[in-house]
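Got a predicted model here, sequence first, then my questions.
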Amino acid sequence: MSKLRHTDVEVGTEIPERTFTVRRLDLVRYAGASGDFNPIHWNERFAKSVGLPDVIAHGMFTMAQAARLVTDWTGDPGAVVDYSVRFSAPVVVPDDDEGAEIVVGGTVKKKHDDGTVTVALTARSGGAKVLARSTAVVRLA
């Protein structure tokens, strides 16, 4: 994939939505990679005992899916120079073959003179907005 150029985008440029599927197995793998073995991410009984509807995805896993949209769009995983989110709802991951879906999209909100753009991201799962105030500053070629 070729790298996206600063001259290729304008304010209002939309990054097409992508759907990322997350299953319990993905959470187990992520726990192993991240070291976050909190039982709310793998044990349904425990998750429900603390008031959650079911097992939930790691916040950083959810955040990473939104970042994937941007890095795939730019063609350069190193293009993200700043990234911030607020978690607004959990991604509930049922114990079935379908799992949960995270739907992520983005829009260029600002173009900077230094070759970067600010992208506002949206992320939803199960009809709920799961990331709020999610923005990435991205350096383009």
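Noted; the coordinates are in hand.

drop to CA atoms for contacts and neighbour counts, all remaining ones
Will do.

Count the residues that sit near Ser34.
With neighbours defined by other Cα atoms under 10 Å, the count for Ser34 comes to 12.

What are the boundaries of the strands in this structure?
14-22, 80-87, 100-111, 116-125, 128-139 (DSSP state E).

Same question for the longest helix seen in the chain: list its buried residues.
Longest among the helix segments of the chain by residue count, using DSSP state H, is helix 59-74. By neighbour count on 16 or more other Cα atoms under 10 Å, the buried set for helix 59-74 is 59, 61-63, 65-67, 69-71, 73-74.

Use this one as the comparison:
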Amino acid sequence: MVFMDQTGAKIGATLWQELFPEFEVMLHCGSAYVIQNIKVVENHSKYKVSRIPFLVYLVKTTSVKEAKHPMIPTNVHVITPFVDIIDGVAPRDTLVNVVGVVVEVIEHKTVNPTYRVTVKLRDNSDGDMILTV
């Protein structure tokens, strides 16, 4: 998960697999919450969602309450143009947000237990990028 505050600052968040069913019903993308009693650890992950060197862990005693009047503006997302990724201008040490239209499905494979799809995406400036997920 990625948590974001009212300024657009992002930090990675995660939880133990056995807590997933409990928190899945409480957290929804795009909503605002007051979250208390978390564990903050150094982020040693190879893939980071932000330059913040920490990671938030939700624990058994974490409290989640939806905010009635979210103070987070709707336009805080920083979308990275494909050309910045291809030219190496986009940050290499963090994940970036991209928006594109699937132009072509190049390949899809089911390899036990994972599923892999390779697509061609096109952004608003007609830049194309091949992406495998």
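Nice, thanks for sending it over. Note that this is a predicted model, so its numbers are computed, not measured.

Fetch the TM-score of the aligned pair.
Remark: TM-score between the superposed chains equals 0.22 [TM-score structural alignment, normalised by the length of structure 2]; 59 aligned residues with a Cα RMSD of 5.1 Å.

Any idea how far apart the tips of stretch 4-22 of structure 2 sit?
21 Å (Cα to Cα, to the nearest Å).

Let me know which of the strands of structure 1 is tucked in deepest.
Sort the strands of structure 1 by mean neighbour count, taking mean count of other Cα atoms under 10 Å, and strand 116-125 sits at the top with a mean of 22.

picking that back up, tell me what the longest helix of structure 1 is packed against?
Contacts defined by 3 or more Cα pairs under 8 Å, 6 or more residues apart in numbering; DSSP states H and E place helix 59-74 of structure 1 against strand 14-22, strand 80-87, strand 100-111, strand 116-125, strand 128-139.

need those in CSV with distance to Glu44 of structure 1, can you?
Below are these laid out as CSV (distance: least, Cα to Cα, whole Å):
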stretch, distance to Glu44 of structure 1
strand 14-22, 16
strand 80-87, 21
strand 100-111, 15
strand 116-125, 18
strand 128-139, 20
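
who wins for proximity to Tyr30 of structure 1 among those strands?
strand 14-22 (10.6 Å; Cα to Cα).

Could you check the angle that closest one makes with helix 59-74?
If you take axes from the mean of the first three to the mean of the last three Cα atoms, to 10 degrees, strand 14-22 of structure 1 sits at 140 degrees to helix 59-74.

Would you mind getting the angle between strand 14-22 of structure 1 and strand 100-111?
Using the same axes, to 10 degrees: strand 14-22 of structure 1 against strand 100-111 is 150 degrees.

Which strands or helices does strand 14-22 of structure 1 pack on?
Contact partners of strand 14-22 of structure 1 among helices and strands, from 3+ Cα pairs under 8 Å, 6+ apart: helix 59-74, strand 100-111.

pretty sure Lys109 of structure 1 contacts Thr116?
No. At 11.1 Å, Lys109 of structure 1 and Thr116 do not qualify as touching, with contact defined as Cα atoms under 8 Å.

Can you say which of the helices and strands packed on strand 14-22 of structure 1 is nearest to Ala31 of structure 1?
Of all those, it is helix 59-74 that lies closest to Ala31 of structure 1, at 9.5 Å by Cα to Cα.
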